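Trainee: build me a structure from this.
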Amino acid sequence: MQEKILILDFGSQFTQLIARRVRELNIYCEIHPFNKIPEIDDSFKGIILSGSPYSVRQEDALHFDFARYHGQLPILAVCYGAQYVAHFNGGEVLPSSTREYGRAHLHYIEKANPLFKQIYPGSQVWMSHGDTIASIADNFEVIASTDSVRVAAYQISGTHTYGIQFHPEVTHSIDGRQLLENFLVDICGCSQDWTSDSFIETTIAELREKLGNDKVVLGLSGGVDSSVAAVLLHQAIGKNLHCIFVDNGLLRKDEYQSVLDSYQHMGLNIKGIDAKQRFYDALAGISDPEKKRKAIGRVFIEVFDDAAHEVQDVKWLGQGTIYPDVIESLSVKGPSATIKSHHNVGGLPDFMKLKVVEPLNTLFKDEVRRVGKALNIDDNILGRHPFPGPGLAIRILGEVTPEKVAILQEADAIYINNLRAAGLYDKVWQAGTIYLPVQSVGVMGDERTYENVVCLRAVESLDGMTADWCHLPYDVLAKISNEIINNVKGINRVVYDISSKPPATIEWE
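Mentor: Just a heads-up that it's a prediction; the model follows:
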């Protein structure tokens, strides 16, 4: 039985980061909304309560049955969680008299406390809260303080329940990893045996048991997630996995054939479908970004369903869904929220009548890449930049036509090839070229031109939630601009996007 840590989400922006830090210690964890707690069995070793944008003093504060779990498992309550446990168990939480945001230092630590093993006075922590714990009950013990926050951390005497008002999951808390390891290993007794190899072994065994001799169809995209999902399924059920790779006419230059070749070299049972014209017809006359996404999604399902019907007795649809997709589809305050429009599972129509199998739905993106590495998947696939599901359609602002796609493919190929040649591709998280609905005056030779503008975009990021624009060398940008203008007919101006996310998004549509 896989041991696990339960993380209860109260809506904090840092909840996923807590999970990532736990998993970096080779310990499996699951995030569940505070109001949708799973049945606790012997596999659970401890509970972490997240922060929240709410205050425990609000009338609509987020409540859960703390008494039910207190004493049953070790508990680490972070920020809102710590304030909740203190406030509703004989203490008092009040608005902070001074702003408690940013760096602080622990000037007092109860050195004998197991939560602070190998952590010493002066340790920097990161605060982010508008309330503070003003007082605690008699059976609570202060185990750490800062200059301005007396109850920076506490323990309920005689129990393994701890509360901290700082965030150990952020890198600004210098000893945050040590504190989490103290809680998870020394206090909860986790064995730190959740690795890529153990995940692969367990997942393949579970897939074999679940699927038996059933057939599975899976739509490949050329990206990391679907590729790793395909290899796991292939190792579990072999030729009963039928992969489908659709050319929607919105891929990068020569991508359809190169990706198809790479998959066939991996031994996958794959069929390529040229459906370019069906997508172009569906996109004709559409300029609205969301309508473009919907049209592409609809046609993809139609094409995929046609191909799936050619496989006799298929019962399952394989998906490369990853853990953030699952988390983001849940609402902390009540029923599940609408799944975002580019999440394929959300768009699966009733008529397909297929059960869904998602071998990666417990993994974050970096974990998927590590699993792919352990499966010996080619670095060209694992290191591929994220590419939007609607493809170049949302990098062409305005109506999509085959002519615009061809121009953008040529310009984008020059951009990406130059990043590779300069040794910059692997240092950039995502790069792409955007075709703008703008024409500008130019001069080529003795002639005046009035042609199109493309914009280059390159960002640095860890997970796509936030991103900063890349400071690419001027000489590289100059070379790319010259090559595009000189070689791609129809473009006479190249610009570079220096917007960060937020406030801008990575893609333009």
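Trainee: can we go C-alpha only for contacts and neighbour counts from here?
Mentor: Noted.
Trainee: would you mind naming the helix or strand containing the closest residue to residue 211 other than its chain neighbours?
Mentor: In this structure, residue 211 finds its nearest non-sequential neighbour in residue 237, 7.8 Å apart by Cα to Cα, 6 or more residues apart in numbering. Assessed by DSSP states H and E, residue 237 sits inside helix 224-237.
Trainee: for the comparison step, fold the sequence that follows:
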Amino acid sequence: MEKIIVLDFGSQYTQLIARRIRELHVYCEILPFNRPVSLNSEVKGIVLSGSPFSVKDPNAPTVDTRQWRGKVPLLGICYGAQWMAHQEGGEVAPSQIREYGRATLQIDLPEHPLFAGMSKASQVWMSHADSILQLPPHFKILAHTENIPVAAYEIEGEPTYGIQFHPEVTHSLEGKQLLHNFVVNICGCSQSWTPASFIEQTVASLKEQLGNDKVVMALSGGVDSSVAAMLLHRAIGSNLYCIFVDNGLLRKNEFEQVLETYRGLGLNIKGVDAKQQFYDALRGISDPEAKRKAIGRTFIEIFDEEAHKIQDVKWLGQGTIYPDVIESVSVNGPSVTIKSHHNVGGLPERMKLKVIEPLRSLFKDEVREVGYALGLPKAIIGRHPFPGPGLGIRILGEVTPEKVRILQEADDIYIEALRRSGWYDKIWQAGAILLPIHSVGVMGDERTYEQVVALRAVHSTDGMTADWVHLPYELLADISNTIINRVKGVNRVVYDISSKPPATIEWE
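Mentor: This is a model prediction of the structure:
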């Protein structure tokens, strides 16, 4: 499979470079700058990312690009461009006028293949303190801006290019065209990497890797585990054993609804009612981290017990996705440790199983595209992110069955109102939180002293940052009135208008 390699020097935009290339239906992988890159027929080109370092910094990340130059096309972005110039004897120094934000790229050679289809004066996004003041003799300037003489260059006689701006951000209005020119026109990629091709290649690979082996997998009702399970199901059929645990912390009626959906998809699935075990494990615990650990520990015990009822299982399926993998890659050292944020963390060691992760090369939006191509229902693919510990971390303080009932009822009213009003699909994540306080109210001329529910709704693209959603007052009023009138134990509803940062999406 043809691919582009993105070498990460620590830029905040590295993931975005990869996402933009994949949007062109070209597969790419992110590797730390110090990971050896073996050139073969699959590797069509290499992109060098930006970095928070200066090339003059003694601790700056370095790599000898001469090992690849002339063999495959190279594109250095910001730090990557500065490093290649510096490596060949060019002068890189702090800019007299630092450029952060929008700038106008003046293309000196508009007929150059790197700029095909772009305006001669193009808006780009700059973010750099250093500039290339002098290029080595065999380098040619391709573009400049008002403040810097070298905004783009090529090395004469080879397809190696450097650009000072960031084509991967939307503020570079023609940045995607430049990436298309590099990846498609210069590197010669065929743009054949699509959800359908991913499914075909992945299923074939899974069949070869697993053969007649049995795989056990925990399902959560979320998009990642569901898509991973469907890929495994296509590859090995009934040799995939799925387990869906009701931890008593799911949304109202979610266990029954999701279980029925999975069975309708033909999955070999077993539902396990373990509500009481989780409630017992959470009794008397108020600390958020202690609750998470108690929920995780109980889940492992139950899943382990159920999995051992299946004979001769050799593999554990997991819904790990690409951000889980690359966020844990250190660009300051060769060691790579995958984050332990899988739904079933701790199980591989306990059960002595090999791990299979069909989605470990996909971003979240790509997982959704594959899910639609597999025919998964929108109820699963379009589902809002839901925390692994469920309502256990949306009930602040100790978790009890009665508090779960109250929150399930309030949350159900909230989510259904968002669906009816058309807001659900406009929101990244929404949910209700039960606060550990009581407030005075009045109902039917009588004093009440009941609990408070907070509503949360945020816009986001990846969950790393988020902003609160400006829901209409009329909708909020209707939701508040309905919750207070129908949910016994609640007499006050508030709306969370905090962004991330400084607040997190979940309260615990």
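Trainee: stretch 254-263 of the second structure against the first structure, how far on average?
Mentor: Average distance, stretch 254-263 of the second structure versus aligned residues of the first structure after superposition (mean Cα distance after the TM-score superposition for the first structure): 0.4 Å.
Trainee: follow-up on the earlier one: name the helices or strands packed onto the helix holding residue 237 of the first structure?
Mentor: helix 196-211, strand 215-220, strand 241-247, helix 365-374, helix 379-382 (3 or more Cα pairs under 8 Å, 6 or more residues apart in numbering; DSSP states H and E).
Trainee: tell me the most buried of these?
Mentor: Comparing those by mean neighbour count (mean count of other Cα atoms under 10 Å), strand 215-220 comes out on top with a mean of 25.
Trainee: what comes into contact with that strand?
Mentor: Residues outside strand 215-220 of the first structure that contact it (Cα atoms under 8 Å, 6 or more residues apart in numbering) are 226-227, 230, 240-246, 304, 308, 313-319.
Trainee: buried set for stretch 390-397 of the second structure?
Mentor: Across stretch 390-397 of the second structure, burial judged by 16 or more other Cα atoms under 10 Å covers 390, 391, 392, 393, 394, 395, 396, 397.
Trainee: same check on stretch 29-48 of the first structure?
Mentor: Neighbour counts over stretch 29-48 of the first structure (16+ other Cα under 10 Å) mark 29, 30, 31, 32, 33, 34, 35, 44, 45, 46, 47, 48 as buried.
Trainee: if we can go back for a sec, distance check, the residue nearest to residue 211 of the first structure against residue 422 of the first structure.
Mentor: Counting by Cα to Cα, to the nearest Å, the separation of residue 237 of the first structure from residue 422 of the first structure is 41 Å.
Trainee: SS state for residue 416 of the first structure?
Mentor: Assigned with DSSP: H, G, I helix; E, B strand; the rest coil, residue 416 of the first structure falls in the helix class.
Trainee: tell me who's in contact with it.
Mentor: By Cα under 8 Å, 6+ apart, the residues touching residue 416 of the first structure are 425, 431, 432.
Trainee: narrow these to those in strands?
Mentor: Judged by DSSP state E, the contacts of residue 416 of the first structure include 431, 432 as members of strands.
Trainee: near residue 503 of the first structure, how many other residues are there?
Mentor: Residue 503 of the first structure: 9 surrounding residues under other Cα atoms under 10 Å.
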